[in-house]
Structures are given as C-alpha cells and as structure tokens.
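Trainee: Requesting a structural model of the entry that follows:
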Amino acid sequence: MKICMIGVGYVGLVTGTCFADKGNIVCCIDTDQEKIKALNSGIIPIYEPGLKDMILDNKQNGRLEFSSDLRNSIADSLLCFITVGTPPNKDGSADLSYVLNAAREIGKCMDNYLIVVTKSTVPVGTTDAVRDMINSELKARGKEKLTFDVASNPEFLKEGTAVADFMCPDRIVIGCDKGPIAVCMRELYKPFAHSENKIITMDIKSAEITKYAANAMLATRISFMNEMAQLCDKLGGDIENIRRGIGTDMRIGSQFLCAGVGYGGSCFPKDVNELIHTGQKNGFEMAIASAVHKVNEGQKKYFVDMIKKKLSDNLQGKKIAVWGLAFKAQTDDMREAPSLMIIEELLKMGGQIAVYDPEAMEQAKQALKKENHKIEYANDMMRAVAHADVLVLITDWQEFREVDLDQLKKVMRQPVIFDGRNQFDPLEMVKHGFRYYCIGRNCYGK
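Mentor: Model (predicted):
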C-alpha cells in the first residue's frame, strides 16, 4: 500500500518506518524543513533502539522517503495517517491545533479517494472533527462530491521498545464506521498480527477513549505502588517484597509495579490530565485519575524531601552527582522527566551539580538551559561522580546497575547514595560501606 504519514515526530517516524519495513511505500511529511533535511541526510532526531538502521535500510531500498510536499504525497496514497503532536494546554486539555491543521491541509490537497487515520492521541470526538474539517475544505474548493473515510488507530508504543512493540504488538485497535475500512486496515496490519485476535475493531469513539484508558490504568498502577512505598517507609515494610507478593497474582501481573520517583514522558502526564479535563468538560469528576496525578506530583517532592531531611537541608559546597536524566531508560526523552524538578530543587539547596545520562545529554541541556551555567555535564558516569559528596540516581539505565561498587566508593568524596529507582540491594550497599537511601525499603534501617 502507499501511505502518507503527516508528522515526523516519535509516533510518525516509528510507524512510518515499520510500515515501510513490511513492504509498503511510505512518505513521511513534516513542515519542519530542517528535520526533513536531516532525515534525508541520515540524521535521526530521536534515540530509539533499532530505529536508525531500519530507517536507513528502508530509505535505501526506496520504501521510505521524507518530504514537505503533502500534495504530491497524497496524490496516489490510499491511506493518510495523522501523527502530529497533541501537547497539553495550560488547563490540561490536549492542543488539537496541529491535528486540525493537518486535516485542513488534507482537504486543500486531496483529489482522490483517501482513508484518513488519526493515530495521534486525541480526545473523543476528534476524528469526527477531522472529518468535518476535511469536508469544509472540500466544499470551499467545490469538491464536496469527492469521497473519503476516517478511522481511529491509536498507538500503544513504549519508548525504548517502540520498534519491537510495533513489529509484534499486544493488540491493534481500529476504530471505524464502515466494514470496508476495517478490511483495509486489517490487511495493512496483517503482517504485524500473527493472530487475527490481536486486531480489535470497534466504533471510533471507543477507540479514542481506549488509548486514554490504557495510559491512565498504567499510571494508576505506578502511583498506587508509590503510595504503598511511602507507607512502607513509615511502617518498615519492603516495597520490593510487596511487589513480588502481588505481582505473582495472575489477576494483577508484574508490570508497572516498581516504586520510584514518579512517571514522566510525553504520554502518562498529558493523557491523565486530558482525561481529567474531559470529565470536567462533561460535568463528571474523574476522581481516580485526579488522585493518580496528585500522587505522582507528590512522589517527586517526597524524594526531594528525603534528600533534604537526610542532609539537613543544606548542600552548600557539596558536589551532587546525578545519574539519569531521561524520564526512563532506553530513550532520550526529557518531556516531564522527574529529573528536571529534582535538579532544580537540588540547585536551590546550594548543591554543585554534575549530571550524566547515556542518551539524553543534549536534550537535557535544552530542557535545563536556564540553569546550564550551574550544571556540569560529564562525559561518563564515573566522571560525574568523581569527588561527589552525594549520588542521586533518577533513571534506571542498565549501566548504572553494573557499576563496580568498590570503585564507586573510591572515587566519591563521601559514600552517600539516594536511589530513586531502587536499583541496588540495600544490604549489599551497606556491606560496601555506603549510606544508602531508597524508596519504600526503610526496614533495612536507613
């Protein structure tokens, strides 16, 4: 199939590349000329394991191209996916201006039948709004008899494993109102679904809500475990034992049950807030989603307060090393990363900050640009921690787990660690002579 992909951000780039890898002809469109130029030069704007090689291979084989010419791209395409961003407004609602502008441009350019698919995360009713916008533009051109259809196909990619998630998905959700559209979408996704049961068709509004419901459910699990971790710190339990104890229950499962400094990224914070806003707009209080958001915001403060309490609220003259900046491992994404708030608070306490992340250093410099003159960006993790009085671990990269603890203690001025991801064994850390503080494991006598 020939496919047009509008928006070359995270979702569009992964989706377009994976479609191309299964033999489709894909043209990815973006108004950002510099990004298109970079992609055509082999420069990939995001870090995602396996993505760069796949892009280069499919581009070389003529199945994948990057352009700013929408009219030419949709001229002979059957499917046009909208994968632009939906950033949050100040009130928590999703900004749909990019989605509706994409729909407007489709209406201005299309001259043949087209299936327009919203893949961006959008609140219920957006796909209908896309349909209305395209119809409006066609009418203005005197082409109201030109036919098209719309569908919703939300993405469920996890940053760090997005390529693997797309190539072998848990499920594929397709929202449409016509049988032939479902048949076409099933044919497109057939190479990715080894079982037909993985492809779930439903009405458009249910598909739109499904994405928000999934992310809110996962965010709820994280916030619940963080709340349980705080209770453990008060009562003396071990959140890791509790995680194993409930995660082996088949009704619960083990995923998204790790306590830490709270969730971040481009999806969970935005989608939980949009769900809250949607409820408010329709006169309904989303009580659970509101509580999830509140707990998550409080968890970052809880970690900072732990540091303040243990260090007597004074970091003047002390070097603080920070390991991990991205919101999670295996990505360079700094959107809503807990590290941003934590670093700002450490700076307020007078700390001299040195940071290191395997992939997110350049993105962190942009996110922290107002504070960059106060921050040392180290070339490797051991250089960041050299002569440090305190190490604060925020992102759970594998290389941090594999550190030589004896060497780590040797290079630090003082062996003090605050572990925001519970990466290390508390007893092992004490054995190696560290003052070790983590989340929800207070039973080890911190």
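Trainee: all contacts plus neighbour counts: C-alpha atoms, from now on.
Mentor: Fine.
Trainee: And the helices in the stretch 301-446 of the chain?
Mentor: In order along the chain, the stretch 301-446 of the chain carries the following helices (DSSP state H, counting those that start in this stretch): 338-348, 361-367, 381-385, 398-401, 405-411, 426-431.
Trainee: what's the burial count for residue 283?
Mentor: Summarising burial for residue 283: neighbours were counted as other Cα atoms under 10 Å, giving 9.
Trainee: should've said residue 217
Mentor: Under the neighbour criterion other Cα under 10 Å, residue 217 is assigned a count of 16.
Trainee: Please identify the helix or strand for it.
Mentor: Using DSSP states H and E, residue 217 maps to helix 204-235.
Trainee: Report the buried residues of that helix.
Mentor: Neighbour counts using 16 or more other Cα atoms under 10 Å place 204-213, 215-233 of helix 204-235 among the buried residues.
Trainee: re the thing from before, please identify the most buried of the helices of the stretch 301-446 of the chain.
Mentor: Among those, helix 381-385 has the highest mean neighbour count (mean count of other Cα atoms under 10 Å), at a mean of 21.
Trainee: so what does it touch, helix or strand wise?
Mentor: Contacts of helix 381-385 with other secondary structure elements, assessed using 3 or more Cα pairs under 8 Å, 6 or more residues apart in numbering; DSSP states H and E, are made with strand 319-323, strand 352-356, helix 405-411.
Trainee: And the strands in the protein?
Mentor: For the chain, strands defined by DSSP state E occupy the ranges 2-6, 25-29, 64-67, 79-82, 114-118, 148-152, 172-175, 199-202, 319-323, 352-356, 375-377, 390-393, 416-419, 435-437.
Trainee: out of those, nearest to residue 362?
Mentor: Using Cα to Cα as the criterion, the shortest distance between residue 362 and these is 9.4 Å, found for strand 375-377.
Trainee: re earlier: TSV for the strands of the chain, including mean neighbour count?
Mentor: Compiled in TSV, the strands of the chain are given as follows (neighbours: other Cα atoms under 10 Å):
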stretch	mean neighbour count
strand 2-6	25
strand 25-29	26
strand 64-67	23
strand 79-82	25
strand 114-118	22
strand 148-152	22
strand 172-175	24
strand 199-202	17
strand 319-323	27
strand 352-356	23
strand 375-377	17
strand 390-393	25
strand 416-419	21
strand 435-437	20
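Trainee: Switch those over to TSV; also include distance to residue 286.
Mentor: What follows is the strands of the chain, written out as TSV (distance: least, Cα to Cα, whole Å):
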stretch	distance to residue 286
strand 2-6	32
strand 25-29	36
strand 64-67	41
strand 79-82	28
strand 114-118	25
strand 148-152	24
strand 172-175	24
strand 199-202	24
strand 319-323	35
strand 352-356	38
strand 375-377	40
strand 390-393	33
strand 416-419	32
strand 435-437	35
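Trainee: Another sequence for comparison is provided below:
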Amino acid sequence: MKILIVGTGYVGATTAMVFAETGWQVTGLDVDAGKIERLKEGRLHFHEPGLEELIAEHVRSGRLQFTTDKAAAIAGHDVIFICVGTPSGADGSADLRYVRQAAEDIARHMDGYKLVVTKSTVPVGTQERIKAWIAEAQPAPLPFDVASNPEFLREGKAVEDALRPDRIVIGADGRRAAERLKSLYVSFACPQLVTAPRTAELIKYASNSFLATKISFMNELAKLCDKLEVNVSEVAEGMGLDPRIGPSFLQAGLGYGGSCFPKDVSELVGAARKNDADLRILEQVMDVNRTQSAYLLDKARLRLGGFAGRTVAVLGLAFKPDTDDIREAPALRIIDRLLREGADVRLYDPVASLPGGADYRAVAVCEEAEDALRDADAVMLCTEWPAFGRIDWEEAKRLLGQPNFFDGRNMLDAERMRRIGYYYQGIGSGY
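Mentor: Coordinates of the predicted model:
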C-alpha cells in the first residue's frame, strides 16, 4: 500500500516520517508550495528535535516524497490520512473547513477504492460527516471507507512518541477498514485498540482533557502550598509514587498552552453544552489555566511595588521547551500584562519568536539570555529550556539591577538561589 498524507504541518510531517521509517512508500500533499519546496529539500518549517533529520533521510532514499498535485497524489495512493488543521472557531468549536476540503478533493480525484483516515483532532461524529462529504462530492460512486486514527504526540517529543507510541487507537465501522489500518502498524509492539469511530474521536479529547485537569489541579494546590509553607514539588513527588496517579503532569507552573490542550478542552466543553451535558470540572480547569499566569505576576508586582518604569527580563516564550510553538503560551499573557502596566520588557527564547504586529514592538528581543538580564529589576522564567539551567546564576546576578527572580516553572533550586543572594519565588515553593 502507498500512503498519502494530506497536510504537512506538525502532525502530517511526523506521520509521514513514521510510516517512511517503518518501510512504507509515503507522499506528503499540501497546498502551500513554499512549505513543500522546503520539505523536498529535507527542511522543516517548524522546530521539532530529531524530525528534520529523519525526514531528510527518507527524502534522500526516495521513500518519502512531497507534492502539491492533488489529482495525481489522490489517484495514486491507497490509504489517505487527513492531517489538516482544525482551528477553534469564534464559539470555541472546531472549524472543519480544511477537513471538508480534503474530503471533497479526495472525492473528486479518487479512481478506485480508498481508505480515508482522520489523524487530525476532530469532534465526535466527524467520521460520519466525512463519509457524507465524500459521497456527495463524488462525480460517480466509488467505494471507500473512513476510519479514525487519532494522534497522541507531545510537541518536543514527537519523534519518540511516533516511533514508540504507548497505544494505537483505530476507530472503524467495518472489518475491511480496521484490518487495512492495523496492517500499517504491524511492526509496532504497543497495545492496539479497535473501537467505533465515535469512541476513537472521543478518546483523544478525553485523554488531553484529563492531562490538563492534572495540571490545573496541581496549580490550584500550589497556591495552598504557598499558604501552608509546603513545597508543591515535594508533594507532587509523593503523589507520583502512587501508580494509580503517576508522576507525569504533576508539575505546578504557569499553566498549559500549545496547540492541543487549550483547544481540546474547550472543544470538549463546547460539545457537552451542545448536547445538554455539563463538564463542570473541565470548565474549572479552563478557568484555572486562564488565571494562573496572574498568580506569578501578583508576586512580582508586590515585590517591585508595581511594574511601571521597571525593567523585566522574560526568559522563555514557547509554551514548553523543545518547540517554537507560542499558541496559548503563558509567556504571552505575562508580556501583555507587563506592557499594559508600563514595564520595559526584555525577552529571550532560544527558538521561539513573537508574533508579528504592533502589539509587541515595545518588547526588546535579545540574542542572548545575558542581554535580557542586564540591569533588569526582575527575572520571570516562563519556559523551562535546559539552557536556563546551565546559566551560572551566581555570576548572572552581577548583571541584574535587582536580584529578583520569579520562576514560573519551578525549574531552579530555590534554596540555592536564595543562598547566593536572590529574592526567589516559584509557584507553590512554600514561601
């Protein structure tokens, strides 16, 4: 079987890589000619550790190709993965215009049986809608199946997650589709779950929403830890030793961001409302996340006596390390508030960049962390890039105007930072 990937963004490029790596012939299709030209040269248009090297390797071998030719690509492939974007609309629901366009393109250009697989995160019931869109757009009836195969990729860890997944979920309403899709994953040793398409679609939303709930729970608990003079990181360590809980996603901080958690939680809550159901826990999860960055700002504001006329060094812009994704990044909320309250903001991130436009013209973007620190009245660490852990903070203190440090990711050793002369505050550090 030959595999076509429609959409070559984060999910599409990673999916193309993993199937090429496991021996299949793969083509990536996209309407963005510039993006396709870069990929043909083995170059990525986003930052993801290890992915560019593997794509370049399979482009050179000929196992992985890229094209903008819809007609030839759709006609020439047996299995078609839809990996296009599903951005949130104004009402918080998923915008399926790109999914529908992909379905209609498939309908117009298919020349025989096709297995169409949704890899994009889509609302429950989308598989049924895709079937209808294809049937309506076909010039003449041709057989096809539509299945769901949600992705479970962590930004910054996509290669590891794609090549060594902890589970594979297949949503199919017929044996033919299920068996063909399972055959693509025959070399994977992880558990494989075959369900109805609606179940597979909901598994993705439920998984991300549960992880977001763990994050918001710990962020709420961190506030109590500060009141009780208890270190939330030690609490998390003790909780995580319970195998029913596990250590993942128990780190208190500035909240979650990125392309998945905010969108998926919001869309699941929206789906519940449309179906006359309440997901009150998730509504609180969103509320906690929206306000979490204000908690660190309140600590800094109190210490500095306000931000007006103060110089604040912001370390980290991406919502997490090892990615350039700034969607829903807590650092953006912090920068916005600092600017509104009259602070001079200096920003350093090793990979990510501010969005264009007038909103951030006042931000001084620095080439090195040391440039951001120079003469600053406070440091606010927003992304736990490993490079920040390698800074000699005792030496860096000499650069600062005032040694005030607000660690939004509890990355550094609080006791050491205080011992070498910093006023140090984290999230739930117990002080």
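Trainee: circling back: would you mind giving the helices of the stretch 301-446 of the first structure as JSON lines with distance to residue 10 of the first structure added?
Mentor: Formatted as JSON lines, the entries for the helices of the stretch 301-446 of the first structure read as follows, by distance: least, Cα to Cα, whole Å:
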{"stretch": "helix 338-348", "distance to residue 10 of the first structure": "20"}
{"stretch": "helix 361-367", "distance to residue 10 of the first structure": "14"}
{"stretch": "helix 381-385", "distance to residue 10 of the first structure": "27"}
{"stretch": "helix 398-401", "distance to residue 10 of the first structure": "23"}
{"stretch": "helix 405-411", "distance to residue 10 of the first structure": "36"}
{"stretch": "helix 426-431", "distance to residue 10 of the first structure": "37"}
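Trainee: between these, which gets nearest to residue 311 of the first structure?
Mentor: Across the helices of the stretch 301-446 of the first structure, closest to residue 311 of the first structure is helix 338-348 (Cα to Cα), at 11.3 Å.
Trainee: how far apart are that closest one and its match in the second structure?
Mentor: Once fitted to the second structure, helix 338-348 of the first structure is off its aligned match by 0.8 Å on average (mean Cα distance after the TM-score superposition for the first structure).
Trainee: most distant residue from the middle of the second structure?
Mentor: Here the second structure reaches farthest from its C-alpha mean at residue 140, the gap being 39.5 Å by Cα atoms, centre = their mean.
Trainee: From residue 396 of the second structure, how far off is that one?
Mentor: 69 Å (Cα to Cα, to the nearest Å).
Trainee: still on that earlier bit, who wins for proximity to residue 291 of the first structure among the helices of the stretch 301-446 of the first structure?
Mentor: Across the helices of the stretch 301-446 of the first structure, the minimum distance to residue 291 of the first structure, taken as Cα to Cα, is reached by helix 338-348, at 18.1 Å.
Trainee: angle of the closest one against strand 319-323?
Mentor: Put simply, helix 338-348 of the first structure runs at 180 degrees to strand 319-323, going by axes from the mean of the first three to the mean of the last three Cα atoms, to 10 degrees.
Trainee: residues in the second structure matched by helix 338-348 of the first structure, start to end?
Mentor: Correspondence between helix 338-348 of the first structure and the second structure is established over residues 330-340, with TM-score structural alignment as the criterion.
Trainee: Check the mean deviation of the helix holding residue 217 of the first structure from the second structure.
Mentor: Averaged out, helix 204-235 of the first structure is 0.5 Å away (mean Cα distance after the TM-score superposition for the first structure).
Trainee: what stretch of the second structure does that helix fall on?
Mentor: Under the alignment (TM-score structural alignment), helix 204-235 of the first structure falls on residues 197-228 in the second structure.
Trainee: what about the matching stretch, distance to the chain center?
Mentor: Centroid separation between stretch 197-228 of the second structure and its chain, computed with Cα atoms, centre = their mean, to the nearest Å, is 15 Å.
Trainee: same thing with stretch 253-270 of the second structure?
Mentor: The chain centre lies 9 Å from the centre of stretch 253-270 of the second structure; the measure is Cα atoms, centre = their mean.
Trainee: Kindly name the residues of the first structure that line up with that stretch.
Mentor: Mapped onto the first structure with TM-score structural alignment as the criterion, stretch 253-270 of the second structure occupies residues 260-277.
Trainee: Now do the same contact list for residue 81 of the second structure.
Mentor: 3-6, 116-119 (Cα atoms under 8 Å, 6 or more residues apart in numbering).
Trainee: repeat that with 7 Å
Mentor: Contacts for residue 81 of the second structure (Cα atoms under 7 Å, 6 or more residues apart in numbering) come out as 4-6, 116-119.
Trainee: would JSON lines of the residues you listed with distance to residue 110 of the second structure be doable?
Mentor: Conversion of the contacts of residue 81 of the second structure to JSON lines gives the following (distance: Cα to Cα, whole Å):
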{"residue": "4", "distance to residue 110 of the second structure": "12"}
{"residue": "5", "distance to residue 110 of the second structure": "15"}
{"residue": "6", "distance to residue 110 of the second structure": "14"}
{"residue": "116", "distance to residue 110 of the second structure": "11"}
{"residue": "117", "distance to residue 110 of the second structure": "14"}
{"residue": "118", "distance to residue 110 of the second structure": "17"}
{"residue": "119", "distance to residue 110 of the second structure": "19"}
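Trainee: Run a quick neighbour tally on the residue lying closest to residue 144 of the first structure once chain neighbours are set aside.
Mentor: When the adjacent residues along the chain are set aside, residue 144 of the first structure lies closest to residue 138, with 5.1 Å between them (Cα to Cα, 6 or more residues apart in numbering). Around residue 138 of the first structure there are 22 other residues, counting by other Cα under 10 Å.
Trainee: how far away is residue 138 of the first structure from residue 106 of the first structure?
Mentor: Counting by Cα to Cα - residue 138 of the first structure and residue 106 of the first structure are separated by 9 Å.
Trainee: and what of residue 36 of the first structure?
Mentor: 19 Å.
Trainee: which one of these two has more residues nearby?
Mentor: Here residue 36 of the first structure and residue 106 are set side by side on neighbour count (other Cα under 10 Å), and the busier one is residue 106, at 25 against 22.
Trainee: where's the more buried one relative to residue 393 of the first structure, distance?
Mentor: Here the criterion is Cα to Cα. By it, residue 106 of the first structure lies 46 Å from residue 393 of the first structure.
Trainee: One more: residue 304 of the first structure?
Mentor: Using Cα to Cα, one obtains 12 Å as the distance from residue 304 of the first structure to residue 393 of the first structure.
Trainee: Ok, residue 141 of the first structure next?
Mentor: Taking Cα to Cα as the measure, residue 141 of the first structure falls 57 Å from residue 393 of the first structure.
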